[in-house]
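Visitor: Fold the following, please.
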Amino acid sequence: MEKAAGDEDAGEAALDEITSPAFVVREQGQVVAAAGYRAWPSRTAHIGVLTAPAVRGQGLARVTGSATVAHALAAGLLPQWRARPPASRRVAASLGFEELGFQLSIEII
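Guide: The predicted structure follows:
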């Protein structure tokens, strides 16, 4: 699925960095949507969600994202959804997240 989604979307979701269980939706035995979180300092759960391009717009990001948020809350963590792409921002808003600011990342070479 990450290959089909492309490097940019897969990198944004960063599912290879999650420390939680992965919450997935399968169709015909293939994972078509996945989400999880990476535990960050201050008991924060940084959520990542990825949906295969062929099945986007069917609510699968909301399903996997919701399961991830529920798991984080049950673990006593504060879910954080960094949503840059507009579609990700819409999913986050549908789950009750509110935009509070922006994140700036700097790579020192």
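
Visitor: going forward, measure contacts and count neighbours with C-alpha atoms only.
Guide: Fine.

Visitor: next structured bit after the top strand by length along the chain?
Guide: Looking across the chain with DSSP state E, the single longest strand is strand 30-40. Toward the C-terminal end, the helix or strand that comes next after strand 30-40 (DSSP states H and E) is strand 44-51.

Visitor: I'd like the structure of this one too, to check against the first:
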Amino acid sequence: MQNITIEEVKERLDKGEQLNLLDVREPHEREEFSIGGTHIPLGQVMMQADALENLKNQEVIVYCRSGNRSGQAALILETMGFTNTKNLSGGMMAWQSKFGS
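Guide: Here you go, the predicted structure:
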């Protein structure tokens, strides 16, 4: 697992790049603020990983509130054969602090 910065992801999104984003926060957190992507709460990642099967060899950027749960999710995905997982450093807290909501 690698880390990726909020600045890099924001720049890529602003350029219109299609990113494989995975939000592992709880539903109420996602309702408050989201940068998009697939939503699978951390506790369900193992059970629902087949929904991401087509991304096994592609870059998957995982995010959460602070970067802790997404780091765990990225490691889980790696153990399931995903080859290019990235954890969004600082998560949505850092994103909102720097870029607003």
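
Visitor: Report the TM-score for the pair.
Guide: After superposition, the two chains reach a TM-score of 0.37 (TM-score structural alignment, normalised by the length of the second structure), with 62 aligned residues with a CA RMSD of 3.9 Å.

Visitor: and the longest strand of the first structure, what does it pack onto?
Guide: strand 23-27, strand 44-51, helix 60-74 (3 or more CA pairs under 8 Å, 6 or more residues apart in numbering; DSSP states H and E).

Visitor: Would you mind listing the buried residues in it?
Guide: 32-39 (16 or more other CA atoms under 10 Å).

Visitor: can you check stretch 5-12 of the first structure too?
Guide: 5, 9-10.

Visitor: any idea which of those is closest to Ala70 of the first structure?
Guide: Nearest to Ala70 of the first structure among the buried residues of stretch 5-12 of the first structure: Ala10, at 22.4 Å, using CA to CA.

Visitor: Please identify the helix or strand for that closest one.
Guide: helix 7-13.

Visitor: I would like the residues contacting that helix, please.
Guide: Here helix 7-13 of the first structure makes contact (CA atoms under 8 Å, 6 or more residues apart in numbering) with 2-3, 47-50.

Visitor: of the residues you listed, buried ones?
Guide: For those, buried by 16+ other CA under 10 Å: 2, 47-50.

Visitor: would CSV of these with distance to Ala72 of the first structure be doable?
Guide: Shown next, in CSV, are these (distance: CA to CA, whole Å):
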residue, distance to Ala72 of the first structure
Glu2, 23
Ile47, 9
Gly48, 12
Val49, 14
Leu50, 17
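
Visitor: what two of those are the furthest from one another?
Guide: Top of the distance list for those (CA to CA): Glu2 and Ile47, 16.1 Å.

Visitor: Which positions in stretch 75-88 of the second structure come out as buried?
Guide: Quick answer for stretch 75-88 of the second structure (16+ other CA under 10 Å): 75-77, 82-88.

Visitor: Kindly reformat the residues you listed as JSON lines containing secondary structure and distance to Val9 of the second structure.
Guide: Below are the buried residues of stretch 75-88 of the second structure laid out as JSON lines (DSSP: H, G, I helix; E, B strand; the rest coil; distance: CA to CA, whole Å):
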{"residue": "Leu75", "secondary structure": "helix", "distance to Val9 of the second structure": "20"}
{"residue": "Ile76", "secondary structure": "helix", "distance to Val9 of the second structure": "21"}
{"residue": "Leu77", "secondary structure": "helix", "distance to Val9 of the second structure": "20"}
{"residue": "Phe82", "secondary structure": "coil", "distance to Val9 of the second structure": "20"}
{"residue": "Thr83", "secondary structure": "coil", "distance to Val9 of the second structure": "19"}
{"residue": "Asn84", "secondary structure": "strand", "distance to Val9 of the second structure": "15"}
{"residue": "Thr85", "secondary structure": "strand", "distance to Val9 of the second structure": "14"}
{"residue": "Lys86", "secondary structure": "strand", "distance to Val9 of the second structure": "11"}
{"residue": "Asn87", "secondary structure": "strand", "distance to Val9 of the second structure": "11"}
{"residue": "Leu88", "secondary structure": "strand", "distance to Val9 of the second structure": "8"}
